[in-house]
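Novice: The following block contains a protein sequence and its predicted model.
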Amino acid sequence: MRRSATAYPHWFYLPAAAVYAVLFILPTLASFYFSLTRWTLFDLEFIGPQNFVQFFAEPALVQGLTNTLIYAVVTSGLKVVLGLGFAVLLTSNIIGRAYLRSVVFFPVLVSTIGVGITFTVLMHPSKGLINDALATLGIRGPAWLTDPAYALLSVALVDVWKGVGLATLIYIAGIVSIPGEYFEAARVDGAGRFAILRNILVPLSMPATATVVILSLIGGLRSFDLIWAMTRGGPGFTSDVIASVIYKQYQAGFYGLSTAGNVVLFVLVTAIVLPLTWLLRRREVEL
């Protein structure tokens, strides 16, 4: 009797499936349960959805949710625009192209905490190099990280500076995979650079755009380390995001409430990323 051609390889899925179940599925299910409890390391009390009611009733927690959405949209949008712009520049015939690519990608390799500490110093309102440079031009720089109107946006711009290199790399890979015949045909038809960008580069780079948008959104929604290193959610709660709020709740000993915040973050990321992935994949153009 002949053995099935696909039966043997399926056994190779078991180790990976077991690891995935232990490290992801079981902790996720456990977090859903603990979000319905008031718990400590030594005590556990089931309270139902009370943690979620409290989460959405506290203004600081709701503001953290709003800031998370703003932060994710701003960072992902800028990474798409700047990443595509840099990729177009760095795939053209310019002097020092390889060097410029390494310069753009270098911030991705630097420690996030190191970047946060460095820009905290650079953005100091009276002693920072950025405001000193603006002062030489006759411009009075703002209090980047201590003014509630600028704090969240300032951290978002630093996040873009650090992450745009990865977006650029993804776009470069997408652009160089486009067959050269498309560009040659467009030039023969008399198309200019803007027409080529609009009608060839942007549509045929949709797989790269989808990847950049999804990765940037996930990173923005889950961002914590850079914000904590630069502002710790301040001043007040003006730059708090869900992850920093969750961390503060853990520090204060509200473990059930912070676990509910984790569940809210998980649901938020899933609710945004899955439909967006489906929508972006539908817009991709077949080569």
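Specialist: Okay, I see it. Given the structure is predicted, the values throughout are model-derived calculations rather than measurements.

Novice: When you work out contacts or count neighbours from here on, use the C-alpha atoms and nothing else.
Specialist: Fine.

Novice: Please tell me how far the spatially closest residue to N262 that is not a sequence neighbour sits from P207.
Specialist: When the adjacent residues along the chain are set aside, N262 lies closest to I246, with 7.0 Å between them (Cα to Cα, 6 or more residues apart in numbering). For I246, the distance to P207 under the criterion Cα to Cα, to the nearest Å works out to 34 Å.

Novice: again, but for R282
Specialist: Between R282 and P207 the distance is 10 Å, computed by Cα to Cα.

Novice: Give the residue from those two that has the larger number of neighbours.
Specialist: For the pair R282 and P207, the greater number of neighbours falls to P207 (20 against 10), based on other Cα atoms under 10 Å.

Novice: Name the helix or strand for the more buried one, please.
Specialist: Secondary-structure assignment from DSSP states H and E places P207 in helix 206-221.

Novice: Validate this expectation: G174 resides in a helix.
Specialist: Yes: secondary structure of G174 (DSSP: H, G, I helix; E, B strand; the rest coil): part of a helix.

Novice: That one reaches S205, doesn't it?
Specialist: Yes: with contact taken as Cα atoms under 8 Å, G174 and S205 are classed as touching, separated by 5.6 Å.

Novice: and these two? which has more neighbours close in?
Specialist: A direct count of neighbours by other Cα under 10 Å for G174 and S205 places S205 higher, at 22 against 19.

Novice: how about the more buried one, what does it touch?
Specialist: By Cα atoms under 8 Å, 6 or more residues apart in numbering, S205 lies in contact with 171, 174-175.

Novice: ok, structure two:
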Amino acid sequence: MAIATAPVPGRKGRTAYPGWFFLPAAIIYGVLFLVPTFASLYFSLTRWTLFDSVFIGLENFAQFLREPFLIQGLVNTVIYAAMTSGLKVVLGMLLAVMLTSQIVARGYLRSVIFFPVLVSTVGVGITFTVLMHPTAGMINEGLALFGIKGPGWLTDPRLALYSVALVDVWKGVGLATVIYIAGLVAIPRDYYEAARIDGATKLQNFFYVTLPLSRPATATVIILSFIGGLRTFDLIWAMTRGGPGFASDTIASVIYKQYQAGFYGLSTAGNVVLFILIAVLVVPLTMFLNRRQGHE
């Protein structure tokens, strides 16, 4: 019978498993992430097809940055990411507070709110495209019953991007709510008892206990939602294809249009630009949120 021995003082600490246990994970990570990443970096510097490639340096990047609608796509991407992440934080927190209180059918309501997360994004896009039809859509027909003329949700260049963003929030707020619920139930009840003894109201409980102690959940929701917003493509393509015109184009849809046109090297350079954009925006945001948590 083997007897466990305590680590010898002065000897370097050992992991519980041999190093080769990590080899399968390292191989999967290398094959699925490192190899495609470096391949994309190389092909972004070439003019390539399925059969050959010609090295052209930074010409693809220069041409991509000269695209007339790239700046609009960049602005749309940041607006979309900020709007969807902000609304998911606010609505997710409010729904989580409601669903952790003593309300009737709490478990059922949690399932209902989370259900859209499980539905196909393309299916959601097609469904809301029908619902938001300017003349025959159920939303505008419902507004007409109250004498309100509904707008062209997806046909008005001023509204198209925001309409898709609201659908994105409807689909994704369930995940934010679940993250917040996990954060709220982890808050020790002692804090609320102390606040009750001090005579705190429910509103004061929310602002001085719930909000500060749910900061880790807030950071998680912000980061995940912001990254998802910056990478968004499928919902926009299913609902507007970047239209009307280029009003709801994001960087991802611009990249896809270049790929459709057969400019593979150009679209690969666009993917590298998108990767850099995400890194430039998300890494400082993550450091800021983590630093704020560390000071508390």
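Specialist: Cool, got the structure. Values in this document were obtained by computation on a predicted structure and should not be read as measured data.

Novice: Alignment lookup: R140 of the first structure to the second structure.
Specialist: Alignment note (TM-score structural alignment): R140 of the first structure maps to K149 of the second structure.

Novice: I misspoke; the intended subject was S244 of the first structure.
Specialist: The pairwise alignment with the second structure assigns S244 of the first structure to S253, based on TM-score structural alignment.

Novice: Leaving out sequence neighbours, find the closest residue to that match.
Specialist: Using Cα to Cα, 6+ apart and skipping the chain neighbours, the partner closest in space to S253 of the second structure is F233 (5.9 Å).

Novice: any idea what the one you found aligns with in the first structure?
Specialist: Using TM-score structural alignment to pair residues, one finds that F233 of the second structure aligns to F224 in the first structure.

Novice: pretty sure that match is touching V245, no?
Specialist: No: because the distance of 9.5 Å does not satisfy Cα under 8 Å, F224 of the first structure is recorded as not touching V245.

Novice: When the two are compared, which one has more neighbours?
Specialist: Regarding F224 of the first structure and V245, a neighbour count based on other Cα under 10 Å identifies V245 as having more, with 24 against 21.

Novice: sec struct for that one, please.
Specialist: Classification of V245 of the first structure using three-state DSSP returns helix.

Novice: Roughly how far does it sit from L109 of the first structure?
Specialist: Distance of V245 of the first structure to L109 of the first structure, computed by Cα to Cα: 27 Å.

Novice: hang on, the earlier thing: quick one: the residue nearest to S253 of the second structure from A96 of the second structure, how far?
Specialist: Here F233 of the second structure is placed at a distance of 28 Å from A96 of the second structure (Cα to Cα).

Novice: Not counting its neighbours along the chain, what's nearest whatever residue of the first structure lines up with I179 of the second structure?
Specialist: The alignment partner of I179 of the second structure in the first structure, by TM-score structural alignment, is I170. By the measure of Cα to Cα, 6+ apart, the closest residue to I170 of the first structure outside its immediate chain neighbours is A208, 5.9 Å from it.

Novice: who touches the one you found in this structure?
Specialist: Contacts of A208 of the first structure by Cα under 8 Å, 6+ apart are 170-171, 173-174.

Novice: Please list only the buried members of those.
Specialist: The neighbour count (16 or more other Cα atoms under 10 Å) marks 170-171, 174 as buried among the contacts of A208 of the first structure.

Novice: could I get these as a markdown table with distance to F42 of the first structure?
Specialist: Below are those laid out as a markdown table (distance: Cα to Cα, whole Å):
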| residue | distance to F42 of the first structure |
| --- | --- |
| I170 | 47 |
| Y171 | 50 |
| G174 | 53 |
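
Novice: Tell me the one among these nearest to I218 of the first structure.
Specialist: Distance from I218 of the first structure was checked for each of those by Cα to Cα. The minimum falls on I170, at 16.0 Å.

Novice: For G163 of the first structure, see how far away the closest one is.
Specialist: Separation of I170 of the first structure from G163 of the first structure (Cα to Cα): 11 Å.

Novice: Equivalent analysis for V241 of the first structure, please.
Specialist: With distances defined as Cα to Cα, the gap from V241 of the first structure to G163 of the first structure amounts to 18 Å.

Novice: rewinding a little: mind listing what the residue nearest to N262 of the first structure touches?
Specialist: Contacts for I246 of the first structure were tallied using Cα under 8 Å, 6+ apart; they are 258-259, 261-262.

Novice: And T68 of the first structure, by the same measure?
Specialist: Contact criterion Cα under 8 Å, 6+ apart gives 220-221, 240-242 as the residues in contact with T68 of the first structure.

Novice: And it, what's its match in the second structure?
Specialist: In the second structure, T68 of the first structure lands on T77 (TM-score structural alignment).

Novice: Could you find the closest non-adjacent residue to the residue nearest the centre of the second structure?
Specialist: Geometric centre of the second structure, nearest residue: G228, 2.2 Å, by Cα atoms, centre = their mean. Of all residues beyond its chain neighbours, the one nearest G228 of the second structure is A81 (7.3 Å), with distances taken as Cα to Cα, 6+ apart.

Novice: who touches that neighbour in this structure?
Specialist: The contact partners of A81 of the second structure, by Cα under 8 Å, 6+ apart, come to 225-230.

Novice: N67 of the first structure contacts F237, correct?
Specialist: No: in this structure, N67 of the first structure sits apart from F237 without contact. The criterion is Cα under 8 Å, and the distance is 9.6 Å.

Novice: what range in the second structure matches stretch 100-115 of the first structure?
Specialist: The counterpart of stretch 100-115 of the first structure in the second structure, counting by TM-score structural alignment, spans residues 109-124.

Novice: Could you pick out the longest helix of the first structure?
Specialist: Secondary structure of the first structure per DSSP state H: the longest helix is helix 59-90.

Novice: Can you mark which positions in that helix are buried?
Specialist: 60-65, 67-80, 82-84, 86-88, 90.

Novice: After that helix, which helix or strand is next? Please name it.
Specialist: Under the assignment DSSP H and E, the closest C-terminal helix or strand after helix 59-90 of the first structure is helix 97-109.

Novice: And the contacts of that next one?
Specialist: For helix 97-109 of the first structure, using Cα under 8 Å, 6+ apart, the contacting residues are 90-91, 161-166, 168-169.

Novice: at 7 Å instead, please
Specialist: Outside of helix 97-109 of the first structure, the residues that reach it under the criterion Cα atoms under 7 Å, 6 or more residues apart in numbering are 90, 162-163, 165-166.
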